[in-house]
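K.L.:
Sequence first, predicted model second:
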Amino acid sequence: MAAGPLELWNHRSMQILVLLSLGLQLVLLVFAGIRRREALAVLGAGYILYKHIALAGGKDGKLLRRASFLMFVLGVVKYGERTWALKCSTLESIGTSVDTKPPAIHNHFHPQDEVTDEECHLRRAHSLFHICKRAIVDSSVVEEDSGLDEHTSKHSRRAIDGVELWTLMEIELSLMYDVLYTKAAVVHTFLGYLIRFISPLTAAASLVLFQLTPKDGHDRADVAITYVLLGGAVFMETTSLLNALASSWTFAFLSTTRWQWLRYTALCNKRWDKLRRADVWLHDLVKGRVAGNSRYKSRRWSYTIGQYNLLHFCTRPADTPLTSPLLGRLARALAPDEWWNRNHYSATVEMSGEIKICVAKYMGGLLGRGKFNTGMVRKKWGEDPLQSRGLYHKGILKDSLSLEFHEGIIIWHIATEVFLTKSERAKCVDAAPSVHGVRVLSDYMMFLLVERPYMLPGQPQKSFSRVAEREELANNLYDEYQNREYDELAPRLIYMARLAKELLEKERDGTTDSLELVLEVWMDFLIYASHKCSRESHAQKLNSGGELTTIVWLMAEHMYQAFVAEKYDMV
């Protein structure tokens, strides 16, 4: 009895592994979106056919050799396509394609009467995707050379006016993810579609050839496994073809094809729309989606941003064997305290629509005043909010802008907490949205400093926890350090207290609305960080869900293009 499984493995190990591979690939095909690994199943079917050839001769062997050869060639093509996709997914290759292809490759917007808002957003994102591609490779976008038609230009400007702009940016970043981390850039080309059409025909031809071959003398288990593999290959290749044809990338391909008859047949007659709707319905059915649960949410940013509050960290209870969870003690035993502090005391929060609108309006104001263009911030972080209020002169407010960026985040973060604690304006009910926005952005920038320092300009801090040399609440910090000139042990706290005191004094004497000033400074922090982050960091973060700074950076690129288009219309 004990030898049964071992004997089965010795005689059927290859067949078992190939069947297991096929099963896993079917799971990926159904539940993992664009991730597909059909090449291994194709080669597996070819291998099993090859084993039959050794036992066959004459005419029977000839049919098997043909079937095996077809599957082998198909497998080689699949692996070659994957290698080609890896080559095309680098930033260098994307930059080359931007320079060699006409900028208007995705500049055709086709309004459809029966599409949903989600479909409309997806198609609009494709129509503006050339801006994202140029931005990710740090290539300047010159609007007068982009060939925008009148309809697209009007749409670009209209998208700025609402939260729709955020939706478009999220979808565009998902499209960039497709280009960088999937085979979309290869599949949705003429050669890619040709491979998709030929693949199921080749697999089906191999299945027919195997069916015509007499099975006398062949092991029944091998014959059954071969049928399963060939049938699975036909199913997967057919599904891959239908998914490719119904993809939104096919809409972009058809919109820019030189074959007018194909565009008319597929788009103008709405044949592609019918295929698309059928594909969406089938995906929703397979994945059990209900009404209102959009399939496009998986393509977007999660709407959540990280949060890290230093005062919350500093006022944490001391860890003892009685208060620290067992898992926490184990983690601290296996990892440095700094790693534990970063991850255990971080959190996430959903970004509200009010903050989105506020950030978009502030960016529009900066653009209108000429503070940045084509992704380049023209002034230092925090300078514009002070200048617009006449506060950019000697004093702690200006001095706080001369600090290194990481230092500025720490000082403004603590000063913000102190200011919100002692401010009377911040306690008003009507100030709640602004207070919420200030806290969210302040904690988010601190989160980037602690968890994602590579997303910020400047040199990362060696140890974030050194600023936390006190375990006092905001009031105690303010009372302790507001009148000190310098403290060797905590120079940042001196800066913090003086900055908070200045903000409170400006609020009390009515010089300015300090709460709105602090909010604009944090929005300036966010915009500055998004523009100074390297393109490589933006691209790498897409693989793990994206970051708010990436969306803000891309939004600035689009807003600048719409601004230039409107300016040219006025000339």
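P.N.:
That came in fine, so what should we check first?
K.L.:
Going by C-alpha atoms from here, please, whenever you check contacts or count neighbours.
P.N.:
Will do.
K.L.:
Now do Lys371: how many residues are near it, please.
P.N.:
Lys371: 15 surrounding residues under other CA atoms under 10 Å.
K.L.:
likewise Ala233?
P.N.:
Neighbour count for Ala233, taken as other CA under 10 Å: 29.
K.L.:
secondary structure element for it?
P.N.:
Per DSSP states H and E: Ala233 is located in helix 220-246.
K.L.:
Show me what that helix is packed up against.
P.N.:
Here helix 220-246 touches helix 3-31, helix 38-53, helix 190-212, helix 271-286, going by 3 or more CA pairs under 8 Å, 6 or more residues apart in numbering; DSSP states H and E.
K.L.:
moving C-terminal of the second one, what's the next helix or strand?
P.N.:
The element immediately downstream of helix 38-53 (helix or strand, assigned by DSSP H and E) is helix 58-88.
K.L.:
Put this next to the first one:
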Amino acid sequence: MHTVPGYVLRGVCTSLILASLLLFVFTNKHNYDRVDICITYALLSGAAGLDIVALTMLLVSDLAVISITTRLIQLGKKDENSIVSRFLEKIQSSKNPKWSESMSQYNLIDFCLNKRPAYVNLTVRILGVPDVLDHFLCTSYELVDTSLKHFIFTELKRKSKSANDSKSIKMLCSCRGSWVLEDRGYQNQLGWSVDSEFDESLLLWHIATDICYNYKSEVNGEGANHANTAQPDYRKMSRHISDYMLYLLVVQPSMMSSMAGIGLIRYRDTCAEAKIFFPRQKSKDKLIKARRMLREVDIGVDPKYVKGDRSKSVLFDAVKLAKQLDELPNKWMIIGEVWVELLSYSASHCRGNAHAARLSKGGELLMFVWFLMVHLGLGEQFCIEAGHASAKLIVDK
């Protein structure tokens, strides 16, 4: 379509439809029924309108603008002050940015405490759209700021230094937090939380991150000192990546389908257990009380004896993880690095057609992380076995 024959064919088709409309306008129509004439006008006008819109979108598309600009450069006629250059620049500036540079947020505990009125539950049950309403009401958005971009880039760049051959690349791409924990010396203490299935690890770390984030003692802890230091706000970034990953698991399961396993079942079981555990109250500080109740759970008892074998809930396992994380002197840096590794694992294992589907809607942070990984030599799909070579962008800062 985005070739010279394609443009010509589209132009010819549009011209023929317009010619048909004009011929019908000036043709003697006294022998035809008025209703038939009106229907014909409507059909020809609609076809002409649609074709004109399609032709316009084709001519001002990104590929068309790039093709024209490239052709002008090849011919040596690219002048910034020329009418064509200014017109192309105006087209590009008038378009909305493809990616909003925001990340969707979805929090499990907030969802469990968000009680809908009975009449709303009845209505959505009749309409058969409870999940759609939950996704709409419980999804928020956060800006992907410069500090978060820099943090993700720094972590992936640090990881890429170990990508020396195809074997090491495959190993790094398969890590879901274990590489970070091994590198920081916490594998023996926390390795159990990332050695399970991907969706289980994601839910474990999501709930644990949420509990740690909302703990009141953070006011005097690591998370409160960032306002007076130049250190990255690992606490805030960890929370944002955590809620974004749960959004992908729950609201965009197509992007997690190749790795999530029984993720939605585990998520629903965890939500069901949380709703039973949390008291039914309408107080303003119910969110704080809920997190406090979780922190007070006795982790001396194995959660499987509390929930049973059939439930896939990870609620109390996450409490255990949160308490272990609290013992770390640099817990928010560790939590943030684990989340970046979970994010990069998701990006590299997400199916290509899922990335492409989101690209048509403006893009997704996960997709840009995937692109960055490929540039840094962490693209498992592009490993070359012979000679152990891989594409790698060398970046020095």
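P.N.:
Now that the structure is in, tell me what you want to look at. All values derive from a computational prediction rather than experimental measurement.
K.L.:
What value does the TM-score take for this pair?
P.N.:
Scored against TM-score structural alignment, normalised by the length of the second structure, the superposed chains reach a TM-score of 0.71; 353 aligned residues with a CA RMSD of 4.2 Å.
K.L.:
relative to helix 58-88, how tilted is the helix holding Ala233 of the first structure?
P.N.:
Counting by axes from the mean of the first three to the mean of the last three CA atoms, to 10 degrees, helix 220-246 of the first structure lies at 40 degrees to helix 58-88.
K.L.:
buried sites along helix 220-246 of the first structure?
P.N.:
Residues of helix 220-246 of the first structure classed as buried under the neighbour-count rule (16 or more other CA atoms under 10 Å) are 222-223, 225-246.
K.L.:
The helix or strand following that helix vs the second structure, mean deviation?
P.N.:
Next helix or strand after helix 220-246 of the first structure toward the C-terminus (DSSP H and E): helix 248-256. With mean CA distance after the TM-score superposition for the first structure, helix 248-256 of the first structure departs from the second structure by a mean of 4.3 Å once superposed.
K.L.:
so how many other residues sit close to Ile409 of the first structure?
P.N.:
Ile409 of the first structure has 21 neighbours, counted by other CA under 10 Å.
K.L.:
Now which residue in the second structure aligns to it?
P.N.:
Under the alignment (TM-score structural alignment), Ile409 of the first structure pairs with Leu202 of the second structure.
K.L.:
Quick check: which helices or strands does the helix or strand that contains that match pack against?
P.N.:
Here Leu202 of the second structure, judged by DSSP H and E, is contained in helix 198-213. Counting contacts by 3+ CA pairs under 8 Å, 6+ apart, helix 198-213 of the second structure packs against helix 234-250, helix 263-277, helix 286-295, helix 315-326.
K.L.:
Tell me which residues are up against that helix.
P.N.:
Contacts to helix 198-213 of the second structure, defined as CA atoms under 8 Å, 6 or more residues apart in numbering, come from residues 108-109, 176, 193-195, 235, 238-239, 242-243, 245-246, 249, 259-263, 266-267, 291, 294-295, 314-315, 317-319, 321-322, 326, 335, 342.
K.L.:
ok, the equivalent of Leu143 of the second structure over in the first structure to Leu43 of the first structure distance?
P.N.:
Aligned counterpart of Leu143 of the second structure in the first structure: Glu350 (TM-score structural alignment). Using CA to CA, to the nearest Å, Glu350 of the first structure is found at 46 Å from Leu43 of the first structure.
K.L.:
For those two, indicate the residue with more neighbours.
P.N.:
Ranked by neighbour count (other CA under 10 Å), Glu350 of the first structure and Leu43 place Leu43 first, with 23 against 11.
K.L.:
Report the spatially nearest residue to the more buried one, omitting neighbours in sequence.
P.N.:
Gly75 (5.1 Å; CA to CA, 6 or more residues apart in numbering).
K.L.:
ok, now which ones touch that neighbour?
P.N.:
39-40, 42-43.
K.L.:
Val359 of the first structure contacts Phe525, correct?
P.N.:
No - here Val359 of the first structure does not reach Phe525: they are 11.3 Å apart, not a contact under CA atoms under 8 Å.
K.L.:
circling back to that earlier point, now mean neighbour count and distance to Lys78 of the second structure too, for the helices and strands packed on helix 198-213 of the second structure, in TSV please.
P.N.:
TSV is the format used below for those (neighbours: other CA atoms under 10 Å; distance: least, CA to CA, whole Å):
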stretch	mean neighbour count	distance to Lys78 of the second structure
helix 234-250	23	43
helix 263-277	18	53
helix 286-295	16	59
helix 315-326	21	58
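K.L.:
Output these in TSV; the columns should cover distance to His30 of the second structure.
P.N.:
Listed next are those as TSV, based on distance: least, CA to CA, whole Å:
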stretch	distance to His30 of the second structure
helix 234-250	61
helix 263-277	65
helix 286-295	75
helix 315-326	77
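K.L.:
so what's Leu343 of the second structure up against?
P.N.:
241, 245, 366, 369.
K.L.:
Translate the second one into the numbering of the first structure.
P.N.:
Alignment note: Met245 of the second structure maps to Met445 in the first structure; criterion TM-score structural alignment.
K.L.:
Brilliant, that's me finished.
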